[in-house]
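Colleague: quick one: sequence and predicted model below, then my questions.
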Amino acid sequence: NVDLETVTRLVRHELRDVPLRPDPAPLTVLYEDEHVLAVDKPPGVMTYPAHRLRGGSVVNRAVHHLRGVTRDGSGGGAGFGFGAATEPIAVHRLDLETSGVLMLAKDKPSASALQGAFERREARKTYLAVCAILEDAANASDESDDDFDFERHRPG
């Protein structure tokens, strides 16, 4: 008789070997070399899928891009010769509704180096917010973006 916890652990272990599903949804690549891929994560798209067997995440889109799979399912698409057994690793996360640059490593040593840089604060993230003005334009300040001193208000 096998208990549920043991079965759950075994299933989770086996699922780790199931490759992530490539997702042909659009992926905006901002930078790519043999170690890293920087992409524009749109709002409303998860960084990682909720489950390995599902798609719908930036990482699934990156798998599709890196494996060189074209929309018709054949090879020869974009990517730097990424093997089917290798998966991109997000070195930081962006919330579901947050858009911005997402850094993906193409191998474990690159992921470790990049994650370390973020932990040691050698890599810097800057967040900008777009705010809707809810008050009447007549009551708004005369200060424009051109007059705003971003450096003076920069954190830390």
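Modeller: Received, thanks. Numbering: from 1, shown residues only.
Colleague: can we go C-alpha only for contacts and neighbour counts from here?
Modeller: Will do.
Colleague: can you show me the helices along the protein?
Modeller: 4-15, 58-66, 108-119 (DSSP state H).
Colleague: which one of those lies closest to R21?
Modeller: helix 58-66 (6.0 Å; CA to CA).
Colleague: dump the helices of the chain to JSON lines, plus mean neighbour count and distance to D145.
Modeller: Converted to JSON lines, the helices of the chain look like this (neighbours: other CA atoms under 10 Å; distance: least, CA to CA, whole Å):
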{"stretch": "helix 4-15", "mean neighbour count": "11", "distance to D145": "50"}
{"stretch": "helix 58-66", "mean neighbour count": "26", "distance to D145": "32"}
{"stretch": "helix 108-119", "mean neighbour count": "15", "distance to D145": "29"}
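Colleague: tell me which of these lies nearest to D23.
Modeller: With CA to CA, the closest approach to D23 among those belongs to helix 58-66: 4.6 Å.
Colleague: adding another structure so you can compare the two:
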Amino acid sequence: MTAYKAAMSREVKTLYVAEAEDGIRLDRWFRRRWPHLSHVQVQKMARSGQIRVDGSRAKPEDRLTAGAAVRVPPIPDPVEKTPGERPTLSDRDVAYARSLVLFEDDMVIALNKPAGLAVQGGTKTTKHVDRLLSAWGEGLERPRLVHRLDRDTSGVLLLGKGPEAAKRLAGAFARRQAKKTYWAIVMGAPSRGPGRSDLALKKSGINDFEIMRPADPKEHGAEPAETAFATISRAAHRASWMALRPFTGRTHQLRAHMKAMGHPILGDPKYGDEASNELSGPLKLQLHARRIELDHPGGGKLIVEAPLSPEMKAGFAHFGFSEDEAEQDPFAGVKRIR
């Protein structure tokens, strides 16, 4: 069994949510400050009542408001690997993890996450990106996740090397400073745009049956969501290749917004309908995190693009799309409403 040396401060603190953090999820707020915490650790602290917001229990997915008082329980220090300890990953796993690298320097790693690989583990998920990060070491050497992609979405996934780099990258995502461009193939022929959807979304169901549905912004539990969209190419009126830019980071936001617009993303078993499922045929989810642009934590700009996944290549081949049809940035000059 792997053994680690860990220390923990016994001090309970009360910290206040900054104005720039208004609307951030509770779990992301914690991991922005303590990047070494796992998602499971934050969940356990919240569900056991150790974390409280303005004196009340809170769920990991709850949104925080500026000025809220957060009770912070004792936080475990980053673990350090015991000298001489055997690696937790096989040589094959290490090689696989490193084969996913698109870009790496002393502060940032950009991975090309394949479709089907979860970002974080769960009760039935043992192979995931978070586990593979041990390929770079443990303790302070272990990279930190700073954002997420759905299991079946392929493309660019950024990691921070060290607590400070991770904190800066996570802060950029929390403040919505990262420009994310997704490519998707959807049913039908949406307007060419660029346009926006600002339909609020509300989560319903649990676990594998969890889904985001349109909601009135005043409805309890509804979350504001904003997506910019632009059509790059069309296959007659059957399907369209689109660029999507989320200005907010709600669960399944792009998939739910396109479904609500009447143009579900093809290959989507959760948000598709009978017509889109028939058009999709054997195609897997046609959603790909193509590009991320944001400030590099060490200065300057960081721009990373991920090549098409095998799943998206199959969709492009089926409908006759070609990558050279795309503009460098179809959202040039487009800004979020909020």
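Modeller: Sure thing, it's come through. These numbers come from a predicted model, not from an experiment.
Colleague: just the TM-score for the two chains, thanks.
Modeller: Scored against TM-score structural alignment, normalised by the length of structure 1, the superposed chains reach a TM-score of 0.58; 121 aligned residues with a CA RMSD of 4.0 Å.
Colleague: nearest to V29 of structure 1, out of the helices of structure 1?
Modeller: helix 58-66 (9.1 Å).
Colleague: now find how far off-centre that closest one is within its chain.
Modeller: The chain centre lies 10 Å from the centre of helix 58-66 of structure 1; the measure is CA atoms, centre = their mean, to the nearest Å.
Colleague: let me have the helices of structure 1 in JSON lines, extended by distance to K41 of structure 1.
Modeller: JSON lines is the format used below for those (distance: least, CA to CA, whole Å):
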{"stretch": "helix 4-15", "distance to K41 of structure 1": "26"}
{"stretch": "helix 58-66", "distance to K41 of structure 1": "7"}
{"stretch": "helix 108-119", "distance to K41 of structure 1": "18"}
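Colleague: these: which one's closest to T98 of structure 1?
Modeller: helix 58-66 (12.4 Å).
Colleague: which elements pack onto the closest one?
Modeller: With contacts taken as 3 or more CA pairs under 8 Å, 6 or more residues apart in numbering; DSSP states H and E, helix 58-66 of structure 1 sits against no other helix or strand.
Colleague: the nearest residue to W241 of structure 2 once chain neighbours are set aside: neighbouring residues, count only.
Modeller: Spatial nearest neighbour of W241 of structure 2, excluding adjacent residues (CA to CA, 6 or more residues apart in numbering): I185 at 4.5 Å. Neighbourhood size, I185 of structure 2 [other CA atoms under 10 Å]: 30.
Colleague: structure 1: which residue goes with I185 of structure 2?
Modeller: Counting by TM-score structural alignment, I185 of structure 2 lines up with V130 in structure 1.
Colleague: gap between its match and T98 of structure 1?
Modeller: From V130 of structure 1 across to T98 of structure 1, the span is 12 Å (CA to CA, to the nearest Å).
Colleague: tell me where the stretch 151-300 of structure 2 has strands.
Modeller: 154-160, 179-187, 195-197, 201-204, 211-214, 227-235, 239-246, 287-295 (DSSP state E, counting those that start in this stretch).
Colleague: quick one: the shortest one aligns where in structure 1?
Modeller: Yep, that's strand 195-197 of structure 2 we're talking about. Going by TM-score structural alignment: strand 195-197 of structure 2 matches no residues.
Colleague: how about L104 of structure 1, what's its match in structure 2?
Modeller: Looks like L104 of structure 1 aligns to L159 there (TM-score structural alignment).
Colleague: please apply the same query to G56 of structure 1.
Modeller: Matched by TM-score structural alignment, G56 of structure 1 corresponds to K127 in structure 2.
Colleague: its match is in contact with G116, isn't it?
Modeller: No: under the criterion of CA atoms under 8 Å, K127 of structure 2 is not in contact with G116, lying 10.1 Å apart.
Colleague: now K161 of structure 2: how far from E138 of structure 2?
Modeller: From K161 of structure 2 to E138 of structure 2 the distance is 11 Å (CA to CA).
Colleague: and A317 of structure 2, by the same measure?
Modeller: Counting by CA to CA - A317 of structure 2 and E138 of structure 2 are separated by 42 Å.
Colleague: which one's more surrounded, these two?
Modeller: Taking other CA under 10 Å, A317 of structure 2 and E138 do not tie; E138 has more neighbours (18 against 10).
Colleague: OK, contacts around the nearest residue to the more buried one once chain neighbours are set aside?
Modeller: The spatial neighbour of E138 of structure 2 that comes closest, neighbours along the chain excluded (CA to CA, 6+ apart), is K81 at 5.9 Å. Residues in contact with K81 of structure 2 (CA atoms under 8 Å, 6 or more residues apart in numbering) are 3-5, 138-139.
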